[in-house]
Structure formats: C-alpha cells, structure tokens
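**Student:** Structural data only, the sequence is not supplied:
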C-alpha cells in the first residue's frame, strides 16, 4: 500500500491520549492514526450494492434477548481492554 503524507489538526488532549496508547501498545503513533483513518473510511463507505437483499435473511438461531446482547458486548469489551493492556487472553 502506498502511503501519502497529509496534515491534520488535533486537540492536545487527543494527542496525549494517542501518545499514551502508542507507548502502552509499543507501536508508533502514526500507526494508530493510520488505523483510525482506515476505520473511519470503512465506517462511512457507501457500497454499490446492499449487503443483504430484501429476499435474503439470516438465521441467528432464535430470538436474541437484551441480556444476550448485553453479555456479548460486555465480553467483547473486556477482551478488547485486555488486548489493549497487552494482557494474555
């Protein structure tokens, strides 16, 4: 992937958080910035075709309850925080 240089303006507090995260993870700040740009670009991408047509459905194995969602989000958040701290899974 060819990289292109650009300039951005950021709040001092955001830059401080970025510096802390990069040090904690042992990666360059620029790597985190590139990852953030990539995630935002994908999050706002407009697809030419819908992912699922009106005729398609997904079988999620039954009704999903609020507690199922809460548990899944809590477990994923906990795992992500462990990874960010560098703890073993």
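**Tutor:** Ah, there it is. These numbers were taken from a predicted model, which means no experiment stands behind them.

**Student:** When you work out contacts or count neighbours from here on, use the C-alpha atoms and nothing else.
**Tutor:** Will do.

**Student:** hmm, what's the outermost residue in this structure?
**Tutor:** Here the centre of the chain is the reference, and by CA atoms, centre = their mean the most remote residue is residue 55, at 29.8 Å.

**Student:** Quickly find the element holding that one.
**Tutor:** Using DSSP states H and E, residue 55 is not contained in any helix or strand.

**Student:** Show me the longest helix that occurs in this structure.
**Tutor:** If you go by DSSP state H, the chain has its longest helix at helix 66-85.

**Student:** got another, please set it beside the one above:
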C-alpha cells in the first residue's frame, strides 16, 4: 500500500541522514520504524505465561528477590 508521510523539515533531514548512514532508502527506514512501533504496542489476546508459570511476590520486588526466585528455578 502506498501513502504519503509528511514530516517537519528537521525530521525529514534526520531521516535522510539515517538512511544515508545505513545505505538504505528513506522508505526502508520508515517501514522498519513503523514495524517496530506496531510490534512494541501490540496487544496480546492471551497471556504469554499461565498463572502456574509465574511467581506472586505480593507487590513490588527487588533485584535480590528476583535473584532468589531465579536461583530456585535453576535448581
């Protein structure tokens, strides 16, 4: 599908510079940026893990608590 993207001059200049630095077209760089944005904001229809595969630590956790849980999993 073809469409037009309008950018402020400074952003277009940055896109031009990035494309040149990577040896790619502006379209390729823009497609990759859109693809990454869509993937980053994707909403999953099902959880990635079941409740049985998770550990409830009852609130915010520290690095120490994460290591403790990971040590238990590794054994």
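**Tutor:** Structure's in. What do you need? Since this is a predicted model, take the numbers as computed values, not measurements.

**Student:** Once they're superposed, what TM-score comes out?
**Tutor:** Superposed pair, TM-score by TM-score structural alignment, normalised by the length of structure 2: 0.66. Supporting alignment: 57 aligned residues with a CA RMSD of 1.7 Å.

**Student:** And the helices in structure 1, which stretches?
**Tutor:** With DSSP H applied, structure 1 shows helices at 12-25, 29-43, 66-85, listed in chain order.

**Student:** Tell me which of those sits nearest to residue 5 of structure 1.
**Tutor:** Minimum separation from residue 5 of structure 1 across the helices of structure 1 (CA to CA) falls at helix 29-43, 10.9 Å.

**Student:** chain center to that closest one, what's the gap?
**Tutor:** Counting by CA atoms, centre = their mean, to the nearest Å, helix 29-43 of structure 1 is centred 9 Å from the centre of its parent chain.

**Student:** quick one: that helix aligns where in structure 2?
**Tutor:** Mapped onto structure 2 using TM-score structural alignment, helix 29-43 of structure 1 spans residues 26-40.

**Student:** how big's the offset between that stretch and structure 1?
**Tutor:** Compared with structure 1 after the fit, stretch 26-40 of structure 2 shows a mean deviation of 0.6 Å (mean CA distance after the TM-score superposition for structure 1).

**Student:** one step back: is it possible to get JSON lines of the helices of structure 1 that adds distance to residue 4 of structure 1 and mean neighbour count?
**Tutor:** Output for the helices of structure 1, formatted as JSON lines (distance: least, CA to CA, whole Å; neighbours: other CA atoms under 10 Å):
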{"stretch": "helix 12-25", "distance to residue 4 of structure 1": "21", "mean neighbour count": "13"}
{"stretch": "helix 29-43", "distance to residue 4 of structure 1": "11", "mean neighbour count": "12"}
{"stretch": "helix 66-85", "distance to residue 4 of structure 1": "27", "mean neighbour count": "12"}
